[in-house]
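Student: curious how this folds, go ahead:
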Amino acid sequence: MKLWIAVILVIIFVQADARKRQRAAHDDVRERHVSSHPNQVRVGANFEETMVAERPRGRKTSPARDGATPVPRNPCDKVRCKAGSECSLDANNLPNCVCIRECPDGLSVDDAVCGSDNRTYASECDLKRTKCLGKAKKSQRRKMKSLKIRYLGPCKTFTPCRKKELREYPNRMRVWLKNIFLQMYDTPLSEGGLTDKQRHYGRKVYSERERLQEFEQGADHELMEKEFRKFYHIYKYPVHWKFADLDRRPKDKKLSKKELGPLRAPLIPMEHCTKVFFKRADKNRDGKISLEEWGTALGLEAGDIDASLLV
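Tutor: Down below sits the predicted model:
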């Protein structure tokens, strides 16, 4: 029992001595600091308050790591600029958004894009930079405001649409719509495939797919027309499906020139005839294609054009 008491007393003595030594060291540091900074010590202030008070004010710094010198934060770190522009510091070290000075070099032809102005740009960065620079000029502001990517790859040179091609356009477009729909049917929704409702309405197209021909580009026009008449009930839904797919902003059951733009992409058959074809399809000359005008132009009977199929 006496041994335990002795051990406890020794521990208490050691702890008290350690606190005494720590307090003495703290006071020694404080005296040295006061002697070297006599004008910075406030009456009644303790050492910690004095040290906080004398910290310099200025640009925020990032926390130091492993004893390294704190790194000043870049004012641009939290600035978000619009497409085609980047953050840059002015003479007063303040952040401003300016047009991208230079896009990456060493790009291949695969990076090229075709703009809505039918001009080929080296990359998406190059197009957005051009748009930014153009918007700064009053004479080009309106034109550049609508500049966007029409499709990936260099711009194609469209040949004039011949009368024969214009007559064949509905058949070739219907075959293409049917083929694309079948491809989308097997694609998961997470990868851009069809919704459950679209699959439901298009189930007949899928179930009869083995009886339908794919028709390679340049296939006989008469054969395509014959198949359309034979499987008219199957071709009907893909025509509605594509209209709904294009009708997005706004969803008003009318297709604007902007919404018809994707039909002029390189993969679309006879894309050089798209503009002429739908210009003729616009019977009321309002600059938009209604569901009725769309369906009629692609060969559907008036009674088979059904807005309830737009899902």
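Student: going forward, measure contacts between C-alpha atoms and count neighbours the same way
Tutor: Will do.
Student: got the residue ranges for the helices in this structure?
Tutor: In the chain, the segments counted as helices under DSSP state H are 2-36, 47-53, 124-135, 141-145, 163-185, 196-201, 203-207, 221-230, 232-246, 257-260, 274-281, 291-297.
Student: contacts for stretch 281-298, please.
Tutor: Residues outside stretch 281-298 that contact it (C-alpha atoms under 8 Å, 6 or more residues apart in numbering) are 170-171, 173-174, 239-240, 243, 253-257, 278-279, 301-302, 305, 307.
Student: which among those residues count as buried?
Tutor: 170-171, 173-174, 239-240, 243, 253-256, 278, 305 (16 or more other C-alpha atoms under 10 Å).
Student: now, which of the residues you listed sits nearest residue 271?
Tutor: Taking C-alpha to C-alpha as the measure, residue 271 lies nearest residue 173 of the buried ones among the contacts of stretch 281-298, at 9.5 Å.
Student: next up, for comparison:
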Amino acid sequence: MRSSLLSGRAFRSARRGTIAMSTKLQLLLITLLVTVLIVDVSSAQRRRKYRRRTTTTEAPVQDEIMNMLEADEIAEEAATAEEAEVILENGRNEVGSKQQRLLQDPCMDKHCGAGRVCKNTEEGTAECVCVELCNQEVDPRRKVCTNYNETLGSDCEVYQARCFCDTDDARCRGPDYQHVHIVYYGECRQMPMCKEEDMADFPRRMRDWLFNIMRDLADRQELSSHYLKMQREAETNHTLRWSNAAIWKWCDLDGHPHDRTVSRHELFPIKAPLMALEHCIAPFLDSCDINNDHKITLVEWGKCLQLDEVSLLFSYFSRE
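Tutor: So this is what the prediction gives:
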């Protein structure tokens, strides 16, 4: 009986302990829940405050940046306008200075041909007059042989003689001298006859000479980029060796007017320096004018140098 009573008391005591423990756990959970809610509310308030602070500070910063950029643009426009004004003013000064120099020296913009010089007149204008005195050349290579087989001291004397006749000057040597011109450089001499075997070999020698001249000019960087490219092609491709050199020289001779033909007059730069050294150059160049119209076409030039016409024309039109 007594043991049963003790067992009942122990059961009731254990039950009360369990209930107390459960109550404590519930209180602890409620406390944690309240704490979490308080923390969330505080975080939300801080975020709202941060947003308000960000919103109120970003706008002034952006405005300040835009103001700075606008100020820079205004300053840049002002500097550009000032620079343009300076350039315009310099241009006015340059034009004014040139006009002033022209008033002081009208010959500044006057171009006179060979054998003539510019002279200021009493009226303040410029005119071209014949050269009064040519410089005395001491180098015999500067002497020239004319088409009248007459040796003159320099090319200046040839152009002076033409000018005297063109202007009806009393110093004109005769009406024929109105057409006097240089045949070759050096003193006049009896040219040996060009033998048939020399003439037969001359095209080959001429081709070699043209290619070597083109190569020398390329080495001295005196060729334009276009002809420099042709010269390099000729170095690596032997089929273009002669044709490219021939095209280069033919185009070089075709000067004024640029009409895709070479006149007898335009042959002067190649004929005059070589006449004293190559007695076959004159008859060779004469033979290039196949139809005797005083003009040498590219086809005639190629035949004269014994080049294949198709290859020559292909190289010529490929470069354009």
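Student: can you calculate the TM-score here?
Tutor: The TM-score (TM-score structural alignment, normalised by the length of the first structure) is 0.54; 210 aligned residues with a C-alpha RMSD of 3.9 Å.
Student: out of the helices of the first structure, the one nearest residue 155 of the first structure is which?
Tutor: Comparing the helices of the first structure by C-alpha to C-alpha, helix 124-135 comes nearest, at 12.9 Å.
Student: and that closest one, what does it pack onto?
Tutor: Applying 3 or more C-alpha pairs under 8 Å, 6 or more residues apart in numbering; DSSP states H and E, we find helix 124-135 of the first structure packed against strand 95-99, strand 113-115, helix 141-145.
Student: map residue 205 of the first structure across to the second structure for me.
Tutor: Aligned by TM-score structural alignment, residue 205 of the first structure pairs with residue 234 of the second structure.
Student: surely that match meets residue 248?
Tutor: No: with contact defined as C-alpha atoms under 8 Å, residue 234 of the second structure does not count as touching residue 248 (11.3 Å).
Student: Provide the aligned range in the first structure for stretch 57-76 of the second structure.
Tutor: By TM-score structural alignment, stretch 57-76 of the second structure lines up with nothing in the first structure.
Student: give me the residues contacting that stretch.
Tutor: By C-alpha under 8 Å, 6+ apart, stretch 57-76 of the second structure touches no other residue.
Student: and for residue 12 of the first structure, the neighbour number?
Tutor: Neighbours of residue 12 of the first structure under the rule other C-alpha atoms under 10 Å: 10.
Student: against residue 246 of the first structure, how distant is residue 262 of the first structure?
Tutor: The spacing between residue 262 of the first structure and residue 246 of the first structure, counted by C-alpha to C-alpha, to the nearest Å, is 8 Å.
Student: and if you look at residue 158 of the first structure?
Tutor: Distance of residue 158 of the first structure to residue 246 of the first structure, given as C-alpha to C-alpha: 22 Å.
Student: and for residue 188 of the first structure, nearest residue in space, chain neighbours not counted?
Tutor: Once flanking residues are discounted, residue 188 of the first structure sits nearest to residue 194: 7.2 Å by C-alpha to C-alpha, 6 or more residues apart in numbering.
Student: residue in the second structure matching the one you found?
Tutor: In the second structure, residue 194 of the first structure lands on residue 223 (TM-score structural alignment).
Student: its match contacts residue 217, doesn't it?
Tutor: Yes: counting by C-alpha under 8 Å, residue 223 of the second structure touches residue 217, with 5.9 Å between them.
Student: residue 87 of the first structure: what's it in contact with?
Tutor: 76, 79, 80, 81, 95, 96, 97, 98.
Student: what's the match for residue 119 of the first structure in the second structure?
Tutor: Residue 119 of the first structure maps onto residue 150 in the second structure, by TM-score structural alignment.
Student: count of neighbours near its match?
Tutor: Residue 150 of the second structure has 14 neighbours, counted by other C-alpha under 10 Å.
Student: that one touches residue 190, doesn't it?
Tutor: No: assessed by C-alpha under 8 Å, residue 150 of the second structure is found out of contact with residue 190, at 11.7 Å.
Student: quick check, central residue of the first structure?
Tutor: residue 83 (10.3 Å; C-alpha atoms, centre = their mean).
Student: that one contacts residue 126, doesn't it?
Tutor: No: counting by C-alpha under 8 Å, residue 126 is not a contact partner of residue 83 of the first structure; they are 10.8 Å apart.
Student: one step back: and residue 158 and residue 246 of the first structure? Which one has more around it.
Tutor: Between residue 158 of the first structure and residue 246, residue 246 has the larger neighbour count (other C-alpha under 10 Å), namely 19 against 11.
Student: ok, back up a step: residues near the match of residue 194 of the first structure, how many?
Tutor: So residue 223 of the second structure, with other C-alpha under 10 Å, has 18 neighbours.
Student: mind telling me what residue 293 of the first structure corresponds to in the second structure?
Tutor: Match for residue 293 of the first structure (TM-score structural alignment): residue 300.
Student: count residues in the vicinity of its match, would you?
Tutor: Residue 300 of the second structure: 19 neighbours (other C-alpha under 10 Å).
Student: likewise residue 140 of the first structure?
Tutor: 13.
Student: how close does the closest residue in space to it that isn't next to it in sequence sit to residue 128 of the first structure?
Tutor: In this structure, residue 140 of the first structure finds its nearest non-sequential neighbour in residue 134, 5.6 Å apart by C-alpha to C-alpha, 6+ apart. For residue 134 of the first structure, the distance to residue 128 of the first structure (C-alpha to C-alpha) stands at 10 Å.
Student: ok, now residue 170 of the first structure?
Tutor: Applying C-alpha to C-alpha to residue 170 of the first structure and residue 128 of the first structure gives a distance of 35 Å.
Student: quick one: contacts for residue 222 of the first structure?
Tutor: By C-alpha under 8 Å, 6+ apart, residue 222 of the first structure has no neighbours at all.
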